[in-house]
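In: How does the following fold in three dimensions:
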Amino acid sequence: MTVDRLLPTPEAHDLLDLTRELATRELAGKVDDFEARGEFPREALRTLGRSGLLGLPYPEEAGGAGQPYEVYVQVLEVLAGTWLGIAEAVSVHTLSCLPVAFFGTAEQRKMLPDMLGGETLGAFALSEPQGGSDAASLTTRAVAEPDAWVVTGTKAWITHGGQADFYNLFCRTGGPGPKGISCLLADAATPGLLPQQPERLMGLRSSAPAQIVLEEARVPRDRLVGAEGEGFAIAMKALDAGRLGIAACAVGLAQGALDHAIGYAREREQFGQPIGRFQGLGFMLADMGTQISAARALLLNAARLKDAGRPFSTEAAKAKLFATDVAMRVTTDAVQILGGAGYVSDHPVERWFREAKVLQIVEGTNQIQRMVIARSLLG
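Out: Reported below is the predicted structural model:
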């Protein structure tokens, strides 16, 4: 089902039409195979990049498309309705470009056209085995030498780990706490930067994260992004935007599950009529559709605040919290509507159900989102 959307410009309508066309032509026929094999769809991302979809919210002069976040999140939603692994990869890559785009030196910013065009793929290396939600306690350390930062530690749950061309490495260059953290831009070929085997996941198998072990990895001194000690602030700015991306993925996933459940409820007959005519199932579909619309409204409100240059962190947390919880409920109900058929992999709702869970965890767990919202309410 095509959602009726209010978009700011005719160009935005054309962009969403292009996204739907690419999703149908380039992605829909490949998702099951790539998910079954656990293979990362690098060429599909290059196709999206060459179509202008990997740098949407960044300025045209930097190699982006100059689109507002209001449009970017709806592009992600369309992609997620076909292949969540692709949409999540686009969201993470967009997040990974932010440090250089907003805090990079003039020399570092020369890399942006390739980043935003999708010729190079990024990773955001913040989490660690013992430091997920408590990012300020990270222990990966970078020691300054005359020509390089020597980095030692382990990063965990890194999307595009082993696939990325560049990594934002958040490291401790000073004392304890957030003010001791800096951001380094490391090439994948950096000696001592060692991606490990991808994790074996419940869902998102085509975009599985991996640990990155850093054994005295030498990152050139001129690859410090922003000022020394500014890394935690850079990470938080990126994560505020990244939460909008994950919320968009959740809305798209939920919409895809609802559309499939509607199609099944129209065609599947029991007791002489389509099952959708039974009030018990009809009301389930009504609740699913209403929850998705509410999640989309929260998402677009937060995106429009960001576009207007107004504070949006709390609204992004609300959108991420609500949209990902909705995705979990809607995919659960979609499996129920299909009954036994929903529990087999012949129908995509089984995959969507497994994938929805991770969205409640990544880019800050939903418990962390509640903390952010509560602190805002309490001042």
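
In: CA atoms for contacts and neighbours, from now on please.
Out: OK.

In: What residues of the longest helix along the chain count as buried?
Out: Counting residues, the longest helix in the chain under DSSP state H turns out to be helix 231-267. Neighbour-count burial for helix 231-267 flags 231-235, 237-262, 264-265 (criterion: 16 or more other Cα atoms under 10 Å).

In: which secondary structure elements does that helix contact?
Out: helix 69-80, helix 84-103, strand 166-172, strand 181-187, strand 273-274, helix 279-307, helix 313-338, helix 349-359 (3 or more Cα pairs under 8 Å, 6 or more residues apart in numbering; DSSP states H and E).

In: what is the orientation angle of it with helix 279-307?
Out: Counting by axes from the mean of the first three to the mean of the last three Cα atoms, to 10 degrees, helix 231-267 lies at 150 degrees to helix 279-307.

In: Work out the gap between helix 231-267 and the centre of the chain.
Out: Taking Cα atoms, centre = their mean, to the nearest Å, the mean C-alpha location of helix 231-267 is offset from the chain mean by 8 Å.

In: after that helix, next one along is what?
Out: Per DSSP states H and E, the first helix or strand lying C-terminal to helix 231-267 is strand 269-270.

In: quick one on the thing from earlier: residue 199: which of the helices and strands packed on helix 231-267 is closest?
Out: Closest of the helices and strands packed on helix 231-267 to residue 199 is helix 349-359, at 13.1 Å (criterion: Cα to Cα).

In: in stretch 168-181, what counts as buried?
Out: Buried residues in stretch 168-181 (16+ other Cα under 10 Å): 168, 169, 170, 171, 172, 173, 174, 178, 179, 180, 181.

In: And stretch 38-49, by the same measure?
Out: Of the residues in stretch 38-49, those buried (16+ other Cα under 10 Å) are 38, 40, 41, 42, 45, 46, 47, 48, 49.

In: need the contact list for the first one.
Out: Looking back up the chat, that one is residue 38. Residue 38 makes contacts with 205, 206, 207, 208, as judged by Cα atoms under 8 Å, 6 or more residues apart in numbering.

In: Of those, just say which sits nearest to residue 355.
Out: residue 205 (9.1 Å).

In: can you redo the helices and strands packed on helix 231-267 as CSV with distance to residue 135?
Out: Converted to CSV, the helices and strands packed on helix 231-267 look like this (distance: least, Cα to Cα, whole Å):
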stretch, distance to residue 135
helix 69-80, 25
helix 84-103, 16
strand 166-172, 9
strand 181-187, 10
strand 273-274, 51
helix 279-307, 24
helix 313-338, 17
helix 349-359, 18
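
In: So for residue 146, which of those sits nearest?
Out: Closest among the helices and strands packed on helix 231-267, once you apply Cα to Cα, is strand 181-187, at 15.5 Å.

In: could you check the angle strand 166-172 makes with that closest one?
Out: On the basis of the same axes, to 10 degrees, strand 181-187 is oriented at 150 degrees to strand 166-172.

In: Quick check: the two most widely separated of the buried residues of stretch 38-49?
Out: Most distant of the buried residues of stretch 38-49, by Cα to Cα, are 38 and 49, 21.6 Å apart.

In: one more to line up against the first:
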Amino acid sequence: MANRKDPMGIGLAVLNRIASSPAIDRLGLRKATERAVYQGAKSGFQAAGTANRTFKRVSGSGKARRQSRPSDSGLFDLTPTEDQQMIVGVMNEFASEVLRPAAEEADANDLTSKEVLSQTSEFGLTLLNVPEELGGLSEERSAVTGALVAEALSEGDMGQAVACLAPAAVATAISLWGSDEQQQTYLPSFTGDDVPAAALALSEPTALFDPLRPAATARREGGSLVLDGIKSGVVRGTEAELFVIGVELDGEPRLVIVESGSEGVSLAEDPSMGLRAASLTRLKLDGVRVEESALLGTSEDYRECVRLSRVAWAALAAGTGKAVFDYVKEYVKGREAFGEPIAHRQSVAFMVANIAIELEGLRLVTLKAASRLEQGRDASREVALARRLAADYGMKIGTDGVQLLGGHGFVKEHPVERWYRDLRAVAVMEGVVLV
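Out: As a prediction, the model looks like this:
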């Protein structure tokens, strides 16, 4: 699934960053982290250094930095590298020990706590797809690793996972498609200790919304761009300092970098059925004027952004679907009716088995799409399949999970009703997260 020539570099860098963080003791992850770091060091690899850089506007003078693509071994191998196993292991621990216990409160308050957000910043989530020479963790980009991380975090709680991953999406977009000036201006803030709230805003509050044909517009006027329109589902919008926004310019979809302090930017709460912990907001652009240099990438880069986002949402669906499966599997074995566990009923057993089958199909297609994208190969078919399976199976798995719990599936005593609401979001959300 990924390059195996240097299997430990990025994983060990992440783990050493985590091990040096005081958050580990507060969150109870010290033992698991030290164990992983020890295993990595025992294999003879050293951690890559991370740079703390101060945010400042810079006029670029050179070529933009890009991460290289991993080499293709030519083998079909679905086994994660040791690098990926280390990262995902720690993320799984964080998801189960921190995100899962905090999920109910985060959902009720429509807010992911500052403590959780600061810890994921210390873990270096925003660094995974930033070039090493700009303060990131690796010279090579891995969409597969991004998908595995999203899946692991979502197994703890999708709403909090989205809130944690939103700044990383902006950092990834600027790393992939930004000019040297954009990279030098914005990326240092994502590689330091104080990572800003930031959001990738593509969705709009319109029926049958097509992300490739945004209603929000940009027009050239006096050497500047003037933006108008409304974006919805903007993660932590009221806190965000930076947005990457999808607009239509000259008949083509484009991405534009907009700072939250720009005149004409206004925000309002956008209460949602699911993903409540992501603090979704609505963003209004009313004659917002930015320099033409704020354009990010090309129209084809915008289309690539949509593809990367859809794979990320599929990975989130797989993670939450796994949480549903694990929960209902144990529930039906412990719940008794007519003197025996309901798992002995054929209809119940088949429904649980179908969840497992659907999860495997969704996960395999998602990883295949991510692998082809990171290798620079055409992944249109795989991305479309991942999107379709995530939308259909996500909804079905959530529905079946509620159904298997009967009346308990409808009440907040069990987390399945929250997972159902979160999974419903997968079919309608665009942007927000990237792999």
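
In: Quickly name whichever of the buried residues of stretch 168-181 of structure 1 is closest to residue 54 of structure 1.
Out: Closest to residue 54 of structure 1, out of all of these and judged by Cα to Cα, is residue 168, at 17.2 Å.

In: And the closest one, what's its match in structure 2?
Out: Alignment note (TM-score structural alignment): residue 168 of structure 1 maps to residue 244 of structure 2.

In: close enough to count as contact, that match and residue 170?
Out: Yes: Residue 244 of structure 2 is within contact range of residue 170, at 6.5 Å (criterion: Cα atoms under 8 Å).

In: which residues do the two both contact?
Out: Common contact partners of residue 244 of structure 2 and residue 170 (Cα under 8 Å, 6+ apart): 199, 200.

In: all strands of the stretch 51-200 of structure 2, in order?
Out: Per DSSP state E, counting those that start in this stretch, the stretch 51-200 of structure 2 carries strands over the ranges 198-201.

In: quick one, helices of it?
Out: Secondary structure of the stretch 51-200 of structure 2 (DSSP state H, counting those that start in this stretch): helices located at 82-94, 100-109, 114-122, 143-156, 158-177, 180-191.

In: Nearest to residue 200 of structure 2, out of these?
Out: Comparing these under Cα to Cα, the one sitting nearest is helix 158-177, at 5.9 Å.

In: Just the angle for the closest one relative to helix 416-425, thanks.
Out: 30 degrees.

In: Tell me which other helices or strands helix 158-177 of structure 2 touches.
Out: Using 3+ Cα pairs under 8 Å, 6+ apart as the contact definition, the elements that helix 158-177 of structure 2 packs against are helix 100-109, helix 114-122, helix 143-156, helix 180-191, strand 198-201, strand 224-235, helix 299-334, helix 416-425.

In: For residue 14 of structure 2, find the nearest of those.
Out: Nearest of those (Cα to Cα): helix 114-122, 9.4 Å.

In: coming back round to it: same list, the helices and strands packed on helix 158-177 of structure 2, but as TSV with distance to residue 13 of structure 2 please.
Out: Putting these into TSV (distance: least, Cα to Cα, whole Å) gives the following:
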stretch	distance to residue 13 of structure 2
helix 100-109	25
helix 114-122	12
helix 143-156	14
helix 180-191	13
strand 198-201	24
strand 224-235	28
helix 299-334	23
helix 416-425	32
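
In: would you turn the buried residues of stretch 168-181 of structure 1 into a markdown table with distance to residue 85 of structure 1?
Out: Formatted as a markdown table, the buried residues of stretch 168-181 of structure 1 follow (distance: Cα to Cα, whole Å):
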| residue | distance to residue 85 of structure 1 |
| --- | --- |
| 168 | 21 |
| 169 | 23 |
| 170 | 24 |
| 171 | 27 |
| 172 | 31 |
| 173 | 34 |
| 174 | 36 |
| 178 | 31 |
| 179 | 34 |
| 180 | 34 |
| 181 | 30 |
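
In: ok, so of these, who is nearest residue 354 of structure 1?
Out: Using Cα to Cα, the buried residues of stretch 168-181 of structure 1 come closest to residue 354 of structure 1 at residue 168, 28.5 Å.

In: Make sure that closest one is actually in contact with residue 123.
Out: Yes: Residue 168 of structure 1 is within contact range of residue 123, at 6.3 Å (criterion: Cα under 8 Å).

In: Now for the two: what residues contact both?
Out: Common neighbours of residue 168 of structure 1 and residue 123 (Cα under 8 Å, 6+ apart) are residue 96.

In: ok, back up a step: for residue 221 of structure 1, find the nearest of the helices and strands packed on helix 231-267 of structure 1.
Out: Closest to residue 221 of structure 1 of those, according to Cα to Cα: strand 181-187, at 8.8 Å.

In: Which neighbouring elements make contact with the closest one?
Out: If you count contacts as 3+ Cα pairs under 8 Å, 6+ apart, strand 181-187 of structure 1 packs onto strand 166-172, strand 210-220, strand 224-225, helix 231-267.

In: TSV for these, including distance to residue 84 of structure 1?
Out: Converted to TSV, these look like this (distance: least, Cα to Cα, whole Å):
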stretch	distance to residue 84 of structure 1
strand 166-172	22
strand 210-220	18
strand 224-225	30
helix 231-267	7
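
In: Nearest to residue 309 of structure 1 among the ones you listed would be which one?
Out: helix 231-267 (12.4 Å).

In: how big is the angle separating that closest one from helix 69-80?
Out: Angle of helix 231-267 of structure 1 versus helix 69-80, following the same axes, to 10 degrees, is 50 degrees.

In: what is the orientation angle of helix 231-267 of structure 1 with helix 313-338?
Out: 30 degrees.

In: what residue of structure 1 takes the place of residue 200 of structure 2?
Out: Matched by TM-score structural alignment, residue 200 of structure 2 corresponds to residue 124 in structure 1.

In: circling back: which among the helices of the stretch 51-200 of structure 2 is found nearest to residue 357 of structure 2?
Out: Of the helices of the stretch 51-200 of structure 2, nearest to residue 357 of structure 2 by Cα to Cα is helix 143-156, at 17.0 Å.

In: okay, that closest one sits on what stretch of structure 1?
Out: Helix 143-156 of structure 2 maps onto residues 69-82 of structure 1, going by TM-score structural alignment.
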